[in-house]
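S.K.: quick one: sequence plus predicted model below, questions after.
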Amino acid sequence: MQSPKDVQVADLRSALELLRNNPGQYIETNELVDPQAELSGVYRYVGAGGTVQRPTQIGPAMMFNRVKGHPDAKVVIGVLASRERVALMLGTQPKRLGFLLQEAVAKAIPPVVIPQQEAVCQEIKRFATDADFDLRKLVPAPTNTPEDAGPYITFGLCYASDPETHESDVTIHRLCVQGKDTLSMWITPGARHIGAFFDKAEKKGQPLPISISIGVDPAIAVGAGFEAPTTPQGFNELSIAGAIRSKPVELVSCLTIDEKAIANAEYIIEGELLPNTRMREDENTNSGKAMPEFPGYTGPAAPAIHVIKVKAVTHRRNPILQTCIGPSEEHVSMAGIPTEASILGMVERAMPGRLLNVYAHAAGGGKYMAVLQFKKSVPSDEGRQRQAALLAFSAFSELKHVILVDEDVDPFDSNDVLWALNTRYQGDIDTVFIPGIRCHPLDPSQTPEYNPALRDRGLSCKVIFDCTVPYHLKEKFQRAKFMEVDPARFAPTLFPKVVE
């Protein structure tokens, strides 16, 4: 297989070139596809995975070369919808991704600004003042299902700065195309730095300049998934991608607003978050629904959502719009791998050498559930596994369930985890309930209607499932031991080299 060293990944196009050269990682079609529900409907079968309605699967990234209504653009989906594929593009092994990002946070390299004439994202320029300007015709944003509030930009890297300190942040938000120069933007209350920036601007009655970069280096997309406390306000997540690539991310000044954007992105949308302005998310459809979100359900349309007034769109020649399906494995990669890194970092600082690995499970969309592989080496380690779980909740506030397993259980193998649940867990003594804790409002079970004990939507009972063997009983829970052999002698096509 070709390695990342053979193709130097620096943007979306070089990442796709790498995938083309690795069998099973990329396909494309010349069949005309409608971005309104059909495109996502196709990829649901091809490779969505995650919490998407079954049947689905983990499959290749897919390029749609002919998109109805957009003759000069292509749409790619599923670039990050496989842990193996993400590892390939970031130059590591799938089970090492959390460690890679943890190390990148510690070795962050700040972004740099390059001259506008060197920025490929501004090869083509369109301004809202142009008579024929229409965001709906310029950007082939898909509608994920027939029920959606409208076309959504699901893979837009939103970049904005604190109006007082000028510290910058990049995050991914739910963006709905509402009109020829209007986007709506969902900001989870109290959970995103850009929300804090906007609150400051709005109190002054000022708009907040914001750029939206679409189609970027996968290292940028994954690095943007970090949240506090790992990356507190003032920490620019683009510096994480810089560390992964050992080279700073290049930014460029926007044309119509006082803000920066990612210089080699496929598309840039420039605009302003308007103060004291809100709109219904489903204003054009009255569907009552937004779009499919990571828990696997279509979220309700927000009755009053933030508004971006678009001032310009720039893009590369023959641009590629990158999109994803909200509940897909792609969300697991973007949200889950930074979650793993955050937990690994916090627990390692508190109790070095005991937490061996973490998997932010696909069943929780990379946010709700984490499996922690913990090693007890001495009698006094008993109980520390539960302390590690508490630290995990602190490292990522939207985490709902933690499953603790021993060092002989593979946290990435759900069958192995469920085996531990069935043979090393007793519900009455190995379950820890932590009620009334803030989690994430998109979980439909986290409502007073579902549980009258909850005082507000978004509160939850967080749970620890301790599936580790008590230290004094470890010798009685030894798995059946098999002879160590070199399987390559007998099945060389399946095992091209000796199992390590």
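M.R.: The structure has been received and is ready for your questions. Bear in mind that the values here come from a model prediction, so they are computed numbers and not experimental data.
S.K.: okay, CA-based contacts and neighbour counts for the rest of this
M.R.: Noted.
S.K.: count the residues that sit near N30.
M.R.: 10 (other C-alpha atoms under 10 Å).
S.K.: now it: closest residue in space that isn't a chain neighbour?
M.R.: Among residues not flanking N30 along the chain, N65 sits closest, at 5.2 Å (C-alpha to C-alpha, 6 or more residues apart in numbering).
S.K.: helix or strand: which one has H331?
M.R.: In the assignment (DSSP states H and E), H331 maps to helix 329-331.
S.K.: likewise A341?
M.R.: Counting by DSSP H and E, A341 is found in helix 337-350.
S.K.: one more: T468?
M.R.: Counting by DSSP H and E, no helix or strand carries T468.
S.K.: over to D169?
M.R.: Element membership for D169, per DSSP H and E: strand 168-172.
S.K.: what's that strand in contact with?
M.R.: Applying C-alpha atoms under 8 Å, 6 or more residues apart in numbering, the contact partners of strand 168-172 are 154-162, 192-194, 224-225, 233-238.
S.K.: one more to weigh against that first structure:
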Amino acid sequence: MRDFIATMREQGRVEDIERPCSTVYEAPRMASRTEKILFFHDLDGHRAVMNLLGDRRALAAALGVGERDLVRHLAAATYDGSVRDAGRCEGGVPADLSRIPVMTHFPGDAGRYFTAGVVFSCFDGVENASIHRMMVLDDHRVVARLVEGRHTHTLLKAALARGERLPVAVTVGTHPLVTFATCTRVPQGKELAYAAELMGGELAVRTCENGVRVPDAEIVLEGYIGAETASEGPFVDITGTYDPVRQQPVIEFTHMYCKEDPIYHGILPAGDEHKLLMGAPYEPKIYRAVGEVTGVRNVLLTKGGAGYLHAVVQIRKNTQGDARNAIMAAFAAHTSLKHVVVVDEDIDIYDPYDVEYAIATRVRGDTDIMVIPGVRGSSLDPMRLADGTNVKVGVDATIVMGREDEFKRAEWL
């Protein structure tokens, strides 16, 4: 992570905050006002960064590709990077969360929350890594939001069914490509291999005392998830609204490993980094799915759609029905997707005005809008029904084949 920050500083993308700042509201509020990386040198006496992947330019820079080539680059992933054993974690001390500048982000939050902690777990030889928000309970326990049916929750159920606890290690302050990899739906157990692939082909990992493998990080918290639960929430999620209170599993930390003068990483809830890490990993998945039914050119999950609920898909039509097939493929690839707009190659999907232009000039409401009721939606959408279902809408904003000349836009010679 330090190497990435240094690279971003050379590009003028880092703002150093030397004055003392508070973990309660102040630092999150400052992060909400800029896309730059904010490097806090005195966050309640500690060092910390926010907005590490504050925009697509930062992700492109980390990958070494052009911003508009991101999705095509990520869609070519094979999840076959090499994970190299670098020995055991050393220098552990008893866990003490009071030594970490965990933030309180909004006045309605239930408490201090880890927001960039990657939970690495292993059970029966199966590894997993994913980000979970974690509310601090005391100096060695947090309560984590584990979405039902996701891999961490599945491994926990398997461990509890055998009367065991799930061993975990939470890293804070990893390289942003490692963080991105753990936010991506990959084949089972391939998160570390995918991170290695994104990092250039190889990733070194160390093994904690409980057997869990972790990559380089500023802070590593080692522990277990058992049968204990506690109230978690309210907490601001991707839409900027408060997620409800739930009973969730408690993680008890036994040891912690820290670099000298560690740099804490915090993600602003509902901020641009949160939206990027939630949505961008789904773009290559949608890209591949649409590519199975028509000529796909690009995919974007928009900021206005909370980086998660709205997609714009750019295609090259081969037959008149391709846009509808693309809509259905996109919904199948990302089940939390709520609205999708399909556009032609001449529309700039990164320009919301151009996308709106396509809707304004190429859509007939009676023929070009698909409404699909009674389907699974996102649990984060405030409009979801009590049973979790919602309504999805697809918009075919492409030119009717054979009428292209009628839609040709004027341009200067």
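M.R.: Received it, and whenever you're ready, just let me know what you need. Just so it is clear, the model here is predicted, and its values are computed rather than measured.
S.K.: need the TM-score between these chains.
M.R.: The TM-score (TM-score structural alignment, normalised by the length of structure 2) is 0.96; 413 aligned residues with a C-alpha RMSD of 1.5 Å.
S.K.: and the aligned partner of P151 of structure 1 in structure 2, how close does it get to G377 of structure 2?
M.R.: By TM-score structural alignment, P151 of structure 1 lines up with R112 in structure 2. To G377 of structure 2, R112 of structure 2 is 29 Å away according to C-alpha to C-alpha, to the nearest Å.
S.K.: more neighbours, these two?
M.R.: For R112 of structure 2 versus G377, the count of surrounding residues by other C-alpha under 10 Å is larger for G377: 23 against 20.
S.K.: OK, contacts around the residue mapped onto the more buried one from structure 1?
M.R.: In structure 1, the residue matched to G377 of structure 2 (TM-score structural alignment) is C439. By C-alpha under 8 Å, 6+ apart, the residues touching C439 of structure 1 are 397-400, 458-460.
S.K.: now do Q93 of structure 1
M.R.: Contact partners of Q93 of structure 1, counting by C-alpha under 8 Å, 6+ apart, are 84, 87.
S.K.: give me that answer again for 10 Å
M.R.: 83-87, 100 (C-alpha atoms under 10 Å, 6 or more residues apart in numbering).
S.K.: what do you get for V216 of structure 1?
M.R.: By C-alpha under 10 Å, 6+ apart, the contact list for V216 of structure 1 reads 10-15, 155-157, 262-267, 321-322.
S.K.: what does M134 of structure 2 give?
M.R.: By C-alpha under 10 Å, 6+ apart, the contact set of M134 of structure 2 is 102, 111-117, 119, 141-146, 232-233, 248-251.
S.K.: and it? What does it align with in structure 1?
M.R.: Here M134 of structure 2 is matched to L175 in structure 1, going by TM-score structural alignment.
S.K.: please apply the same query to G64 of structure 2.
M.R.: In structure 1, G64 of structure 2 lines up with G91, judged by TM-score structural alignment.
S.K.: likewise V400 of structure 2?
M.R.: So, by TM-score structural alignment, V400 of structure 2 is matched to P470.
S.K.: from D148 of structure 1, how far out is that match?
M.R.: Per C-alpha to C-alpha, P470 of structure 1 is found 49 Å from D148 of structure 1.
S.K.: more neighbours: those two, which one.
M.R.: Neighbours per residue (other C-alpha under 10 Å) separate P470 of structure 1 from D148, with D148 holding more: 27 against 17.
S.K.: got the contact list for the residue nearest to the spatial centre of structure 2?
M.R.: Nearest residue to the geometric centre of structure 2 (C-alpha atoms, centre = their mean): L277, 2.4 Å. Taking C-alpha under 10 Å, 6+ apart, we find L277 of structure 2 in contact with 53-55, 59, 131, 176, 179-184, 267, 307-308.
S.K.: of all the residues you listed, which comes closest to V355 of structure 2?
M.R.: Set against V355 of structure 2, the nearest of the contacts of L277 of structure 2 by C-alpha to C-alpha is G307 (15.8 Å).
S.K.: hmm, that closest one is touching D272, no?
M.R.: Yes. With contact defined as C-alpha atoms under 10 Å, G307 of structure 2 reaches D272; the gap is 8.1 Å.
S.K.: could you look up the SS state of C176 of structure 1?
M.R.: Classification of C176 of structure 1 using DSSP: H, G, I helix; E, B strand; the rest coil returns strand.
S.K.: what segments of the stretch 101-250 of structure 1 are helices?
M.R.: Counting by DSSP state H, counting those that start in this stretch, the stretch 101-250 of structure 1 has helices at residues 135-138, 193-203, 218-223, 238-245.
S.K.: give me the number of residues near T277 of structure 1?
M.R.: Neighbours around T277 of structure 1, by other C-alpha under 10 Å: 13.
S.K.: what helix or strand is it on?
M.R.: strand 267-279.
S.K.: how far off centre is the helix or strand following that strand?
M.R.: Under the assignment DSSP H and E, the closest C-terminal helix or strand after strand 267-279 of structure 1 is strand 289-292. Here the centre of strand 289-292 of structure 1 is set off from its chain's centre by 17 Å, with C-alpha atoms, centre = their mean, to the nearest Å.
S.K.: give me the residues contacting strand 289-292 of structure 1.
M.R.: The list of residues contacting strand 289-292 of structure 1 from outside it, by C-alpha under 10 Å, 6+ apart, reads 51-52, 143-152, 154, 174, 176, 281-282, 297-302, 325-328.
S.K.: at 6 Å what do you get?
M.R.: Outside strand 289-292 of structure 1, the residues within contact range by C-alpha atoms under 6 Å, 6 or more residues apart in numbering are 148-149, 298-301, 326.
S.K.: ok, these vs R44 of structure 1, which is closest?
M.R.: When the contacts of strand 289-292 of structure 1 are ranked by distance to R44 of structure 1 (C-alpha to C-alpha), G326 comes first, at 10.9 Å.
S.K.: show me what contacts the closest one?
M.R.: By C-alpha under 6 Å, 6+ apart, the contact list for G326 of structure 1 reads 292-294.
S.K.: map it onto structure 2.
M.R.: Aligning on TM-score structural alignment places G326 of structure 1 opposite P269 in structure 2.
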